[in-house]
Structure formats: structure tokens, C-alpha cells
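K.L.:
Quick one: sequence plus predicted model below, questions after.
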Amino acid sequence: MMESIKLGIVDDNAHLANQMVNNFSLFSHIKIVLIAKNGVDLLNQLKTTQPDLILMDVQMPEMDGITATKEVKARYPNIKILMLSVFDEDKKVFYSILAGASGYILKEETPVRILEAVENVLDGGASMSSLIAAKALNLIRFQNNQKLPQKPPSDFGLSKREMETLEHLADGEDYLKISESLFISPNTVKKHISNLYDKLHVHSRAEAVRIAVENQWV
């Protein structure tokens, strides 16, 4: 039996929030334990209820999603946050990641794709819509103005397969897509990503990709 996942939904649009609740009702292992209309409402509810993951809208009154993400990660670091927005503006993507979000998915994605993103994040990965991943990569490149000494992958002890996995991570692919691209199992992909994080001394896709960009591996 699949382990139950406790989800929180934060969206100032009640209609969209209810639509998400209805979509997730199709999956028996998903339990919606919190629905908030903005960041202030969310922080009040978190005093009594902590979900495993929060689907966070970006633009909301009183306290927006990026500010709320920063506050949640400071107070409840174990709660994962996945931004779910109609916006794909560069700055919103970048500041969401800096605030501590583990992914950024557009609301136009299918319920199944959003569920995959949720499960991927809870499994230690990071999820982004392909358009968002491209923007995030360009932003990291743009931010990397300092000419730091570059290091080859061998300095970190990265294997050829781990480098291939890192390249696909930089393209915004999830575990399943990477496994299909490299003709290996999703569990093997997870092992490669875990090894990557250990060797690079990072804890997220964004950090791993940043190092890859800084050293011009991707």
C-alpha cells in the first residue's frame, strides 16, 4: 500500500484551490490537510497542522508565496514547498528557489504531472516545468558574473554516469524522464543523484546545477 502524503494548498483563488482538491481526490494516497488563502493564513494554520509538502501560489495578497516560502523554511525546515503558479517570470522563479522552494511548476500542467512533481520533491529531488528549468538555468548563468577558477568533474570524483545524470538534471528532467533517457531504472537515477549531492556537498538540484554552470560542465 502506497504511503499517504499530506498536502497543503495555498492559493488566494478559491476556485483554483477547490479544483486542485478535486484533482487530488483522484489519488487515494493524497490527503489535503490544509488550505490557506495567503501566506499569513498559512503560517497561522501551520501552528497546528504541518503537511509533508505545500503547493504554494506565488502572487497573493497580504503575504505572497515567495515571502511565505522563506518564512515556512525558517520555521519548519522539514516541510517541502513546490511553487505552483501561472507565472513564469524570471525573477519569480529565481527568488522562489533562493527562498527555499524545491521546485516550480506551472498550473497548466496535468494533475498527473503535478503529482509526479510532488512525489519527486518528497523523494529528495526537485521538479520544474521544462520552460521554468530553462529560465532557471539562464538565470544562474546570468548571475555567474564572477570569473571563478574552474574545476573539472574529476576534482569532485564524478563518474561518467553521474555527469550524464547531472546534464539531464540541468535540462529540468525528472527521475522518470532521466531513467528513460539513460536506459536505467528510476531507483538507479535516485542513487546517482544522491551520489552527486554527496560529492558536490549540495542538497538540491539548483545547487548542483549552479556548480555545473560555474565550471562550464553544462
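P.N.:
Cool, the structure landed. Just so you know, these numbers come straight off a predicted model, no measurement behind them. Numbering: from 1, shown residues only.
K.L.:
Please make it C-alpha for all contacts and neighbour counts, starting now.
P.N.:
Will do.
K.L.:
Assumed residue 84 was part of a strand.
P.N.:
Yes - according to DSSP: H, G, I helix; E, B strand; the rest coil, residue 84 belongs to a strand.
K.L.:
Can you list the helices and strands that whichever strand or helix holds residue 74 packs against?
P.N.:
Per DSSP states H and E, residue 74 falls inside helix 65-75. Applying 3 or more Cα pairs under 8 Å, 6 or more residues apart in numbering; DSSP states H and E, one finds that helix 65-75 contacts helix 39-46, helix 90-99.
K.L.:
switch the cut-off to 10 Å
P.N.:
The contact analysis (3 or more Cα pairs under 10 Å, 6 or more residues apart in numbering; DSSP states H and E) places helix 65-75 against helix 39-46, strand 53-56, strand 80-85, helix 90-99.
K.L.:
residues in contact with the residue sitting nearest the centre point of the chain?
P.N.:
Centroid-nearest residue in the chain, with Cα atoms, centre = their mean: residue 103, separated by 1.8 Å. Contacts for residue 103 (Cα atoms under 10 Å, 6 or more residues apart in numbering) come out as 55, 80-84, 93, 96-97, 117-118, 120-121, 125-129, 132-133, 204-206.
K.L.:
helix/strand/coil for residue 138?
P.N.:
Strictly by three-state DSSP, residue 138 counts as helix.
K.L.:
how many neighbours does it have?
P.N.:
14 (other Cα atoms under 10 Å).
K.L.:
rewinding a little: CSV for the helices and strands packed on helix 65-75, including distance to residue 32 and mean neighbour count?
P.N.:
Formatted as CSV, the helices and strands packed on helix 65-75 follow (distance: least, Cα to Cα, whole Å; neighbours: other Cα atoms under 10 Å):
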stretch, distance to residue 32, mean neighbour count
helix 39-46, 13, 18
strand 53-56, 10, 26
strand 80-85, 14, 25
helix 90-99, 23, 18
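K.L.:
Use this one as the comparison:
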Amino acid sequence: MIRMLVADDDHLVRLALTDILGDAPGITVAAEASDGAEAVELARAHRIDVALMDIRMPRMDGIAATAQLRRLPQPPDVVVLTTFDLDQYVYDALAAGASGFLLKDSEPAEIIRAVRVVAEGQAMLHPTAARRLIDRYHRTTTRNTPDARSRIARLTPRETEVLTLLADGASNAEIANTLSMRESTVKAHVSRILATLEVTNRVQAALCARDAGVPGT
């Protein structure tokens, strides 16, 4: 059972998200928060697997809350909510450790799929939206290319192949199919890639690959 925390300062949005998730098999909404500070408090009090986090909230916004959640002893994965024009704050949220993002007008099935994907340790990265997000991230932040290249150089050739596909938004199953590998082997490669690159999730690994200029990214 995936235990959810839903954080949004809009009561109607929060109610709609809770209803959508509560009706999905294998998912339960364990806590609801109206701001980031409350979300962190509830995550400390309850075992939370995935937090669905709005960006703009009173007291503590979703970015600061994401950073605090990811520093917990048993940190939940975080999916941030944003609009399609990609609110500037979403970049900071991803850097804070969010595992992906959803559009606020997403279909219920897409929201449920995102929760399941993130709960499995993957990132919710729609290929087109992910590429736009990462490209815009790099246009609005300062790169540290030498550092990124140094970290990428520690990867094996096979791990670099996996990273290239990961950075393009491919799922573990898609990577396994492309490289003729078992999905369990892909998962092991991804775990080693994250550890080697000193990042916490697939989004940050993809950003590192782009920083380093890995071919294909």
C-alpha cells in the first residue's frame, strides 16, 4: 500500500486530489496539509511513501518543504504540482530532491500513474515535458560543467548508456528493452549511477548528464 501525503493550500484542489488517490487500488491518503510546514510535521508523524506537493503555499512553500522532507531519516518521494508553463520555482524544487512533477490539469489516471511510478523509485518524466524542463533549467541556472564531467567520468560505459536513456525520460522497462537487459539489472545500474553522481534521484542525474554534455542528452 502506497501511503500518500497531499499538500495544497486550495481546499477544493486538495479534496479533488484526495478523492482521486483514495479511490485508486493500492493507494491510501494518510495525511493532508494546507501548507509546507504542516506537510513536514505530518510526514514526521506518519509513515509517508509519496508526497504530492503544491509549489506556492503559505508559511512554507513546496520547495522548502521538499528539501525538509528529503532530509528526514526515511524520506518520502516528492512529486511537485505546477502549471504547463513551468513555474520558475519548480526548478528549485527538483534541485531540492523532488522526483518529478505533474501538471495541475492532469487527468486522474495520469496522477495515479505518477504516484505509482515515483513509489517504484523512478521519476515522473514525460519525455517532451521533461526535455523542456531540463532545457529551461539550464537556461536559468549556472552550470558547473567541469564538476559534472568529473562525476560522469566515474561511470562505466554501460552506466553511461543507461544514464543517456534515463536523461531522455526512458523508464527502467524501456531502458531494459533498448539495451537488451533485465529490468532488475537496469535498476541496479540506476542505483549505482545515483550513488556515483552523488545525487538523490533520476531528475538530478539527468541534469548532471546535461551539464556534462553527455552525447544524446
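P.N.:
Here it is on my side, so go on. In this text the structure is predicted, and so the values were computed from the model without any measurement.
K.L.:
if we can go back for a sec, let me know which of the helices and strands packed on helix 65-75 of structure 1 is the nearest to residue 173 of structure 1.
P.N.:
strand 80-85 (15.7 Å; Cα to Cα).
K.L.:
Against which helices or strands is the closest one packed?
P.N.:
So strand 80-85 of structure 1, by 3+ Cα pairs under 10 Å, 6+ apart, packs with strand 5-10, strand 53-56, helix 65-75, helix 90-99, strand 103-106, helix 111-122, strand 127-128.
K.L.:
residues in structure 2 aligned with that strand?
P.N.:
Structural correspondence for strand 80-85 of structure 1: residues 77-82 of structure 2, per TM-score structural alignment.
K.L.:
again, but for stretch 105-114 of structure 1
P.N.:
Stretch 105-114 of structure 1 covers residues 102-111 of structure 2 once aligned (TM-score structural alignment).
K.L.:
what does the matching stretch rub up against?
P.N.:
Contacts of stretch 102-111 of structure 2 (Cα under 10 Å, 6+ apart): 13, 16-17, 19-21, 24, 52-54, 79-86, 101, 112-116, 124-126, 129.
K.L.:
Which positions in it come out as buried?
P.N.:
Neighbour-count burial for stretch 102-111 of structure 2, with 16 or more other Cα atoms under 10 Å as criterion, is recorded at 102-103, 111.
K.L.:
Nearest to residue 170 of structure 2 among those residues?
P.N.:
Using Cα to Cα, the buried residues of stretch 102-111 of structure 2 come closest to residue 170 of structure 2 at residue 102, 16.8 Å.
K.L.:
could you dump the buried residues of stretch 102-111 of structure 2 to JSON lines with distance to residue 60 of structure 2?
P.N.:
What follows is the buried residues of stretch 102-111 of structure 2, written out as JSON lines (distance: Cα to Cα, whole Å):
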{"residue": "102", "distance to residue 60 of structure 2": "20"}
{"residue": "103", "distance to residue 60 of structure 2": "21"}
{"residue": "111", "distance to residue 60 of structure 2": "24"}
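K.L.:
hmm, back to that, output the helices and strands packed on helix 65-75 of structure 1 as JSON lines; include the columns distance to residue 156 of structure 1.
P.N.:
What follows is the helices and strands packed on helix 65-75 of structure 1, written out as JSON lines (distance: least, Cα to Cα, whole Å):
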{"stretch": "helix 39-46", "distance to residue 156 of structure 1": "39"}
{"stretch": "strand 53-56", "distance to residue 156 of structure 1": "32"}
{"stretch": "strand 80-85", "distance to residue 156 of structure 1": "28"}
{"stretch": "helix 90-99", "distance to residue 156 of structure 1": "24"}
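K.L.:
Which among those is found nearest to residue 176 of structure 1?
P.N.:
Closest among the helices and strands packed on helix 65-75 of structure 1, using Cα to Cα: strand 80-85, at 18.2 Å.
K.L.:
Now do the closest one against helix 90-99, angle only.
P.N.:
170 degrees (axes from the mean of the first three to the mean of the last three Cα atoms, to 10 degrees).
K.L.:
wait, what's in contact with residue 183 of structure 2?
P.N.:
Here residue 183 of structure 2 is in contact with 171-177, 189 (Cα under 10 Å, 6+ apart).
K.L.:
and the residues you listed, which of them are in helices?
P.N.:
172-177, 189 (DSSP state H).
K.L.:
Now flag whichever of those is closest to residue 161 of structure 2.
P.N.:
residue 175 (9.1 Å).
K.L.:
so how far is residue 142 of structure 1 from the residue of structure 1 most remote from its centre?
P.N.:
The centre of structure 1 is farthest from one residue, residue 149, which by Cα atoms, centre = their mean lies 28.8 Å away. Shown here: residue 149 of structure 1 relative to residue 142 of structure 1, a distance of 17 Å by Cα to Cα, to the nearest Å.
K.L.:
What of residue 60 of structure 1?
P.N.:
28 Å.
K.L.:
Which one of those two is surrounded by more residues?
P.N.:
Counted by other Cα under 10 Å, residue 60 of structure 1 and residue 142 do not tie: residue 60 has more neighbours, with 18 against 9.
K.L.:
Report the contact partners of the equivalent of that one over in structure 2.
P.N.:
By TM-score structural alignment, residue 60 of structure 1 lines up with residue 57 in structure 2. Counting by Cα under 10 Å, 6+ apart, residue 57 of structure 2 makes contact with 7-10, 34-37, 63, 65.
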